[in-house]
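Engineer: 3D, please:
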Amino acid sequence: MQPTDALFARKMFKAARDMKLVNAHSQVKAMGDHLAKIERVDKLLERILDASVPSVIAAYEERGRRLESEKMVLKERMTKEARPASSFENALRTAIDFLSSPWNLWFS
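Structural biologist: Here you go, the predicted model:
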């Protein structure tokens, strides 16, 4: 007895998708670690802003603005990375349709 091509393709695509999800989760964890580091620096900057030298204050404010911008970008990327672009069934159906008749899909 041999598995059908569709069953084999389903298992292959499931394994590839699972690997992609694991990779996405590890990227989100790395971004979360980076975000925590930025937040620690942000707290430090808040304490340092009590300084009285104008040039020091300006430098810290600029750095703070850049870190805040980076935090927003990381938070947005983390939410995007955590979600798959489409459901497994949707992606599998598209792949199976293409593999069964690539000319029709390409032509349309």
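
Engineer: Please make it C-alpha for all contacts and neighbour counts, starting now.
Structural biologist: Fine.

Engineer: Please enumerate the helices of the protein.
Structural biologist: Along the chain, the segments classed as helices by DSSP state H run 5-48, 54-82, 88-100, 102-107.

Engineer: Turn these into JSON lines, columns for mean neighbour count.
Structural biologist: Formatted as JSON lines, these follow (neighbours: other CA atoms under 10 Å):
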{"stretch": "helix 5-48", "mean neighbour count": "14"}
{"stretch": "helix 54-82", "mean neighbour count": "14"}
{"stretch": "helix 88-100", "mean neighbour count": "14"}
{"stretch": "helix 102-107", "mean neighbour count": "10"}
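
Engineer: was I right about residue 6 contacting residue 97?
Structural biologist: No: in this structure residue 6 lies outside contact range of residue 97 using CA atoms under 8 Å: 10.5 Å.

Engineer: Please tell me how far the spatially most central residue of the chain sits from residue 100.
Structural biologist: In the chain, the residue lying closest to the centroid (CA atoms, centre = their mean) is residue 81, at 2.4 Å. Distance of residue 81 to residue 100, given as CA to CA, to the nearest Å: 30 Å.

Engineer: Please generate a structure for the following sequence too, so the two can be compared:
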Amino acid sequence: MQSLKPSEGMFAMASKMFKDAWGQRAGQMEADKRLIRTERNQIEKKIEGLLDRVVEADSPTLITAYEKRIEKMEREKLILDEKLHNKGKPMHTFEQMFEHALQFLSNPWKLWKSGNLIAQRTVLRLAFAEQITYARNKGLRTPKTTLPFKVLEGFSCQKNNGGDEVRH
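Structural biologist: Next up is the predicted model:
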């Protein structure tokens, strides 16, 4: 369990990667909002054009057709307004969303040594992909870790000049 703790440098790098991904997602949300605003403005211009045609039209059939199109575009505009409203800022900051997860990833041993049985079961489920096996003659077998710990371990294994693996 203690060996799951990544080095400070590796954890800092992983944490920065999470933060960068969070920032990219926020940037994507802003780009989406700009596209929605552009689409909404185009619909608004089309509605204005149709209103001008309605004023100039003499045929009741033509006026009714224009009114139906305007009504349809108004509904589309309302849908875009709702999308724009829902594409706001995240409800919580990066730190609020990931503080506990990052604390756990930085040192699962802290939660394990708390002695709380529920916390220990949670650590086992979050840290290991399968149940830890025990062989009578050989002792505990090497457990398979979950993806986050595999990634952190993969970052920390590097080849040195002699070709041997070195863990940091």
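
Engineer: So after superposing, what's the score?
Structural biologist: The TM-score (TM-score structural alignment, normalised by the length of structure 1) is 0.80; 106 aligned residues with a CA RMSD of 2.8 Å.

Engineer: that older thread, just give me the match in structure 2 for the residue nearest to the centre of structure 1.
Structural biologist: Matched across to structure 2, residue 81 of structure 1 falls on residue 87, judged by TM-score structural alignment.

Engineer: Kindly report the same for residue 66 of structure 1.
Structural biologist: Residue 66 of structure 1 maps onto residue 72 in structure 2, by TM-score structural alignment.

Engineer: Pull the contacting residues for that match.
Structural biologist: With contact set as CA atoms under 8 Å, 6 or more residues apart in numbering, residue 72 of structure 2 has no partners.

Engineer: let's see 10 Å
Structural biologist: Neighbour list for residue 72 of structure 2: 47, 66 [criterion: CA atoms under 10 Å, 6 or more residues apart in numbering].

Engineer: just residue 10 of structure 1 next, same as before
Structural biologist: Contact analysis of residue 10 of structure 1 by CA under 10 Å, 6+ apart lists 4, 16, 88, 89, 92, 93, 95, 96.

Engineer: Under the alignment, what does it map to in structure 2?
Structural biologist: Residue 10 of structure 1 maps onto residue 15 in structure 2, by TM-score structural alignment.

Engineer: picking up where we left off before, quick check: nearest residue in space to the residue nearest to the centre of structure 1, chain neighbours excluded?
Structural biologist: Once flanking residues are discounted, residue 81 of structure 1 sits nearest to residue 24: 5.7 Å by CA to CA, 6 or more residues apart in numbering.

Engineer: wouldn't the one you found be in contact with residue 85 here?
Structural biologist: No: with contact defined as CA atoms under 10 Å, residue 24 of structure 1 does not count as touching residue 85 (11.5 Å).

Engineer: Now the common contact residues for these two.
Structural biologist: Common neighbours of residue 24 of structure 1 and residue 85 (criterion: CA under 10 Å, 6+ apart): none identified.

Engineer: just checking, residue 158 of structure 2 is part of a helix?
Structural biologist: No: looking at residue 158 of structure 2 with DSSP: H, G, I helix; E, B strand; the rest coil, it is strand, so not inside a helix.

Engineer: since we're on it, how many residues are nearby?
Structural biologist: Residue 158 of structure 2: 14 surrounding residues under other CA atoms under 10 Å.

Engineer: again, but for residue 89 of structure 2
Structural biologist: Per other CA under 10 Å, the neighbour tally for residue 89 of structure 2 reads 11.
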